[in-house]
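In: model the structure of this input:
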Amino acid sequence: MRFDLHVHSCFSKDSNSDIDSILIHAVKNGMNGIALCDHNTVEGCFVAVERVNELELDLMVIPSIEVSSAEGHILVLGITESIDAHMSAEKTIEKARELGGTIIIPHPFKKISHGLGYIEGIDIDAVEVINSRCLTSNSNIKALNAARSLSIPGVGGSDAHIPQMVGRSYTDIDSKNSTVESVLSAIKEGKVQAGGSLTPTHVVMKQMFSGIERLFKRRLIG
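Out: Below you'll find the model as predicted:
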């Protein structure tokens, strides 16, 4: 089964992707499922699950979140409750475990995107070793080497902030069956293979400037 384990929607402040477009592009781009990982909220996940059913799409949505810890971003898959931002990475992970989450460190060495900067000595299930939203492959290669050295499963995610980029990077998951629980268990067991490619540079730059513009407008409005 092929999953994009890192997708953002309009419920993230730096994305304006509507849920329906994300779901439709995920199916179009060959995904069996996605993890909707909006910044510091799971609100969009409820909408996505409802819309999948209403649109009768053959697509699994894993309720997830990208938490802004004090040290950097942390993905938590398989939870339906938000986790407070700005706690330490250790406290964030503790809370994620309390909620039964599967913990992935995204873009750990991509400083501009609030990468954690390390993966050693923390209780995690996987590392994002292919993140499409990088201008070069350097940080992905560093993440891959670090994950391999620590025998931590490596996964892929597009980090898509526009629907067209959903599935640009992905994770092939050898799951026993098509349930969220089985998929998350397979990730923890390392039954995964990351794949994909970088988002075209002009698309990344356009997304970055659009995100800055949206944040600036929000601050002006108050």
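In: from now on I want contacts and neighbour counts done on CA atoms only, so please keep to that.
Out: OK.
In: how about the helices in the protein?
Out: Using DSSP state H, the helices found in the chain span residues 19-28, 43-55, 89-98, 138-149, 180-188, 201-221.
In: to compare against the first, here's another:
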Amino acid sequence: MLRADLHVHTLASDGDDFERVVAYAKLRGLDAVAITDHFKPASPKLAERAEGMLILPGVELEYEVGHVLVLGVDERFNPPPTLPELADECRDCGYVTVLAHPAVAILSRPGRLERLRAEARMLDAIETFNSMYPIFGLMVRLSRELAASLAMPETGGSDAHRASSVGRCYTVIDSDPSLDDVLAAIARGRIAPQGTPSPIAERLRVAVGALRRAPLKISRRHAYLAAPSRYFRERCTR
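Out: Now for the predicted structure:
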């Protein structure tokens, strides 16, 4: 069994130094970490800088359904403009898709729950344990109810923006310690989420930061949805 934090940010977006992330992951007894920066995919070459730690290169994107984690990305990844196209491309390439922190959408857009359910079905798994959930118990319960109603696998991730939060929530994976085996285990549901919330001060800091960045995030989202491939290439060169 492996322990993997499947939702972590680095300095490539709004997170912490990669080496610090790896150091905290080792302190927390993790075997693997997914690097999922906003709109900027992690390079598979990061694994060369993380001796003793399996790195899952990923990215966090945004669609109408909410935020989507794509795990296992490589040089072939070319994000399409719609969720159905994303789901098809990821399955063709062997990537894994996860609906991130769905309780945010459930609580902020309660009238769109059926649409959320319909779109979530296109993905491989649902993140039910997120250590940055402000109301942790309630939001985990809502996320798990969604996953159970769709009979979908559940993942756990810290959503860490500071290295000290890495591993607060994680996923137990019945897999060998290789990228392909881990991705296959997630897609097949050989996983279980576990964890606890990050300290309330950190959760509030991340929540306030998200609100402050909302106008920038909206402009980025519009630019991304208008021409995702071009936006993706531009971000990769920065």
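In: quick revisit: can you redo the helices of structure 1 as a markdown table with distance to residue 11 of structure 1 and mean neighbour count?
Out: Converted to a markdown table, the helices of structure 1 look like this (distance: least, C-alpha to C-alpha, whole Å; neighbours: other C-alpha atoms under 10 Å):
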| stretch | distance to residue 11 of structure 1 | mean neighbour count |
| --- | --- | --- |
| helix 19-28 | 9 | 19 |
| helix 43-55 | 6 | 16 |
| helix 89-98 | 20 | 18 |
| helix 138-149 | 26 | 17 |
| helix 180-188 | 22 | 19 |
| helix 201-221 | 13 | 13 |
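In: out of the ones you listed, nearest to residue 37 of structure 1?
Out: helix 43-55 (8.2 Å; C-alpha to C-alpha).
In: including distance to residue 119 of structure 1, could the helices of structure 1 go into a markdown table?
Out: Shown next, in a markdown table, are the helices of structure 1 (distance: least, C-alpha to C-alpha, whole Å):
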| stretch | distance to residue 119 of structure 1 |
| --- | --- |
| helix 19-28 | 29 |
| helix 43-55 | 27 |
| helix 89-98 | 11 |
| helix 138-149 | 8 |
| helix 180-188 | 15 |
| helix 201-221 | 25 |
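In: spit out the contact partners of the counterpart of residue 119 of structure 1 in structure 2.
Out: In structure 2, residue 119 of structure 1 lines up with residue 117, judged by TM-score structural alignment. Residues near residue 117 of structure 2 by C-alpha atoms under 8 Å, 6 or more residues apart in numbering: 146, 150.
In: where's residue 117 of structure 2 relative to residue 222 of structure 2, distance?
Out: Distance from residue 117 of structure 2 to residue 222 of structure 2, counting by C-alpha to C-alpha, to the nearest Å: 23 Å.
In: kindly report the same for residue 147 of structure 2.
Out: 28 Å.
In: again with residue 53 of structure 2
Out: On the measure of C-alpha to C-alpha, residue 53 of structure 2 and residue 222 of structure 2 end up 35 Å apart.
In: show me which of these two is the more surrounded one.
Out: residue 53 (19 against 12; other C-alpha atoms under 10 Å).
In: give the aligned equivalent of that one in structure 1.
Out: Under TM-score structural alignment, residue 53 of structure 2 pairs with residue 59 in structure 1.
In: do I have it right that that match meets residue 30?
Out: No - assessed by C-alpha atoms under 8 Å, residue 59 of structure 1 is found out of contact with residue 30, at 9.9 Å.
In: what's the neighbour count on residue 135 of structure 1?
Out: Under the neighbour criterion other C-alpha under 10 Å, residue 135 of structure 1 is assigned a count of 16.
In: which position in structure 2 pairs with it?
Out: Checking TM-score structural alignment: residue 135 of structure 1 goes with residue 134.
In: its match touches residue 200, doesn't it?
Out: Yes - Residue 134 of structure 2 is in contact with residue 200 according to C-alpha under 8 Å; the separation is 7.5 Å.
In: check the mean deviation of the longest strand along structure 2 from structure 1.
Out: Longest strand in structure 2, counting residues (DSSP state E): strand 54-63. Aligned to structure 1 and superposed, strand 54-63 of structure 2 gives a mean residue distance of 0.9 Å (mean C-alpha distance after the TM-score superposition for structure 1).
In: circling back to that earlier point, for the match of residue 53 of structure 2, give me its contacts.
Out: By C-alpha under 8 Å, 6+ apart, the neighbours of residue 59 of structure 1 are 23, 27, 31, 32, 33, 34, 52.
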